[in-house]
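S.K.: Sequence and predicted structure below; questions after.
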Amino acid sequence: MTREEAWNLLTEYNKDAFHLEHAQIVENTMRYFARELGYGEEEEFWGIVGLLHDLDFEQFPEEHCIKSQEIMRERGIDEKIVRATASHGYAITVDIKPDHEMEKVLYAVDELTGLIGAVVLMRPSKSVQDLQLKSVKKKYKSKGFAAGCSREVIERGAEMLGWTLDELIQRTIDALKTFQE
C-alpha cells in the first residue's frame, strides 16, 4: 500500500479536519520513531499505520478498531497493517495486544500527541518548538485538562516500551518538533 492509497482510503471514511490532522500528526510521529528506533527501512510502513490508525473512528466510534479491520480486509490490505492499526485499541475495544515495537509506539503516542497538542494550544506561542517537558507534565497531572486523552493508555504504552513516562513525553515532543511549528 502506498501513502497515496492510504490517504485516499482515510479520506473516504474521514472528512473532519481534526481527524485528518490527527492522522497526519500520528503518521509523522510514527515515521520519526521508525528512524529513531532503527527501523528506517520500514518508515513508510510505520507512517501508513499511523495514518490509518483511526480509519473507522469518525463513522464508527462504537466499533473503533473493529470496523477498520473489516474495511481493510475487504480491500485486501496487508494483514500486518490491519493488525497494527487495530492493536492501538488494546484493552479498550479489542484484545489485540501490541507486540511489535511499532505497535507499542502507536499505542503510546496516539493519545499523547493529542494531549501535547492541547498543551501547545494553551501556550502563548502556540508552538511546540519552545515546549518543555515540565509544561506537559503540569497539564498531564490535571485530570480535567484534555480529559479525552487517556492517561492510563499513555502510561500503559510507556510501560510496554520499557520507557519512563518522562522519556515517552520528551521523545514525543522531540518527534513533534521535527514537523510542527
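M.R.: Everything's here; your move.

S.K.: contacts and neighbour counts: CA atoms only from here.
M.R.: Noted.

S.K.: Name the residues of the longest helix along the chain that are buried.
M.R.: Taking DSSP state H as the criterion, the chain has its longest helix at helix 101-122. Neighbour counts over helix 101-122 (16 or more other C-alpha atoms under 10 Å) mark 102-120 as buried.

S.K.: mind checking how far Phe179 is from Glu42?
M.R.: Phe179 sits 19 Å away from Glu42, going by C-alpha to C-alpha, to the nearest Å.

S.K.: Show the subsequent helix or strand relative to the host helix or strand of Met160.
M.R.: When elements are assigned from DSSP states H and E, Met160 belongs to helix 151-161. Sequence-wise, the next helix or strand downstream of helix 151-161 (DSSP H and E) is helix 165-177.

S.K.: re earlier: how far does the longest helix of the chain sit from its chain's centre?
M.R.: 6 Å (C-alpha atoms, centre = their mean, to the nearest Å).

S.K.: got it, and stretch 37-56?
M.R.: 10 Å.

S.K.: what's the distance between the residue nearest to the spatial centre of the chain and Gly50?
M.R.: Of all residues in the chain, the one closest to the mean position by C-alpha atoms, centre = their mean is Asp110, 2.7 Å from it. Applying C-alpha to C-alpha, the value for Asp110 to Gly50 is 8 Å.

S.K.: next, the one to line up against it:
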Amino acid sequence: MSEPEKTMTREAAWELLKTYNKDPFHLQHALTVEGVMRWFARDLGYGAEEDFWGIVGLLHDIDFEQYPDEHCIKAPELLKAGGAGEALIHAVCSHGYELTVEIKPEHPMEKVLYAADELTGLIWAVAIIRPSKSVQDMEVKSVKKKYKAANFAAGCSRPVIEKGTAMLGWELDTLIEKTILAMRSCEASVNAFMAETASS
C-alpha cells in the first residue's frame, strides 16, 4: 500500500480505537479481525503489508459503537483526526459498500475485510456454543450447518459474506476454511488480552 499509511503505528491505532470504543465485545471483535487480517496478509502473499492489513482490521468498526447509524460515514472524520492516510480510510470504509457507502472494495485486502468481517462474527457465535468454546477444533461443516440457519447469528449478513466471496473469486467453503484458520491463529492472544484487560 502507499507509503503514508506506515506513519500510523499499531499502538497509535489501538489508542485511536479506544477513544471511540469501550464495549469489550467491540474491542474483542476489533482484535479478532486484526488477527484475521494479519493471517490473510501472510496467506495471500502480502506479508510485507501485514501491519497495514492488521491496522485496517483493528480500526474497521471505529465509528460503530458511538455512531451506529453513520457506520463507515463518520469513520473518515475520526480516522483523519487520528492521523490516518487515504488508503487506510478507503479500506476501512469499503466494508460498508452498498450498505451505508458506495466505496467499493478494490484491493484484495479490502475484499477480504468485506467478506471475512461478518463471517468472523458468525464463526465466533458457533464457537461459544461448542463444548470447547473455541475455534481450534472447529470444522467447516459445523459453520455451514449454522450458516444455513437464518435465525442463528441473524445479525451476520449472509448476503454480504456471499458478495465478498464472489469478489474474491472463491467458493464459500474456501472462505470459511481460511477464516477458521485465521481465527485459530489469534484466538489465544485475543482471549489473553481481553482477560488481562478485564482484570486490570
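M.R.: That came through fine. Bear in mind that the values here come from a model prediction, so they are computed numbers and not experimental data.

S.K.: How about the contacts made by Ile66 of the first structure?
M.R.: 86, 93-94 (C-alpha atoms under 8 Å, 6 or more residues apart in numbering).

S.K.: Looking at those residues, spot the one nearest Asn28 of the first structure.
M.R.: The nearest member of these to Asn28 of the first structure, counting by C-alpha to C-alpha, is Ala86 at 18.4 Å.

S.K.: if we can go back for a sec, and the angle from the helix holding Met160 of the first structure to helix 165-177?
M.R.: Interaxial angle, helix 151-161 of the first structure versus helix 165-177 (axes from the mean of the first three to the mean of the last three C-alpha atoms, to 10 degrees): 100 degrees.

S.K.: ok, and what's touching helix 151-161 of the first structure?
M.R.: Residues outside helix 151-161 of the first structure that contact it (C-alpha under 8 Å, 6+ apart) are 101, 104-105, 107-109, 111-112, 140, 164-165, 168.

S.K.: first vs last residue of stretch 146-164 of the first structure, how far apart are they?
M.R.: End-to-end distance for stretch 146-164 of the first structure: 21 Å, by C-alpha to C-alpha.

S.K.: For that stretch, grab the matching residue range in the second structure.
M.R.: Under TM-score structural alignment, the match for stretch 146-164 of the first structure in the second structure covers residues 153-171.

S.K.: List the buried residues in the matching stretch.
M.R.: Result for stretch 153-171 of the second structure [16+ other C-alpha under 10 Å]: buried residues 153, 156-158, 160-162, 164-165, 167-168.

S.K.: swap in stretch 75-88 of the second structure?
M.R.: Residues 75-76, 78-79, 82, 84-85, 87-88 are the ones in stretch 75-88 of the second structure that count as buried (16+ other C-alpha under 10 Å).

S.K.: Go through those residues and name the one nearest Lys22 of the second structure.
M.R.: Among the buried residues of stretch 75-88 of the second structure, and counting by C-alpha to C-alpha, the member closest to Lys22 of the second structure is Leu78, at 15.4 Å.

S.K.: Could you identify the helix or strand that succeeds whichever strand or helix holds the closest one?
M.R.: Assigned by DSSP H and E, Leu78 of the second structure falls within helix 75-81. Later in the chain than helix 75-81 of the second structure, the nearest helix or strand by DSSP H and E is helix 86-94.

S.K.: In the first structure, what range does that following helix match?
M.R.: Helix 86-94 of the second structure covers residues 79-87 of the first structure once aligned (TM-score structural alignment).

S.K.: mean offset of that stretch relative to the second structure (after superposition)
M.R.: Superposing on the second structure and averaging over aligned pairs (mean C-alpha distance after the TM-score superposition for the first structure), stretch 79-87 of the first structure comes out at 0.4 Å.

S.K.: how far does that stretch sit from the chain's center?
M.R.: 13 Å.

S.K.: quick one on the thing from earlier: return the set of buried residues in the helix or strand just after the longest helix of the first structure.
M.R.: Counting by DSSP H and E, the next helix or strand C-terminal to helix 101-122 of the first structure is helix 133-141. Using 16+ other C-alpha under 10 Å as the test for burial, helix 133-141 of the first structure gives 136-137, 139-140.

S.K.: Can I get those in CSV including distance to Met1 of the first structure?
M.R.: Below are those laid out as CSV (distance: C-alpha to C-alpha, whole Å):
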residue, distance to Met1 of the first structure
Val136, 35
Lys137, 37
Lys139, 38
Tyr140, 36
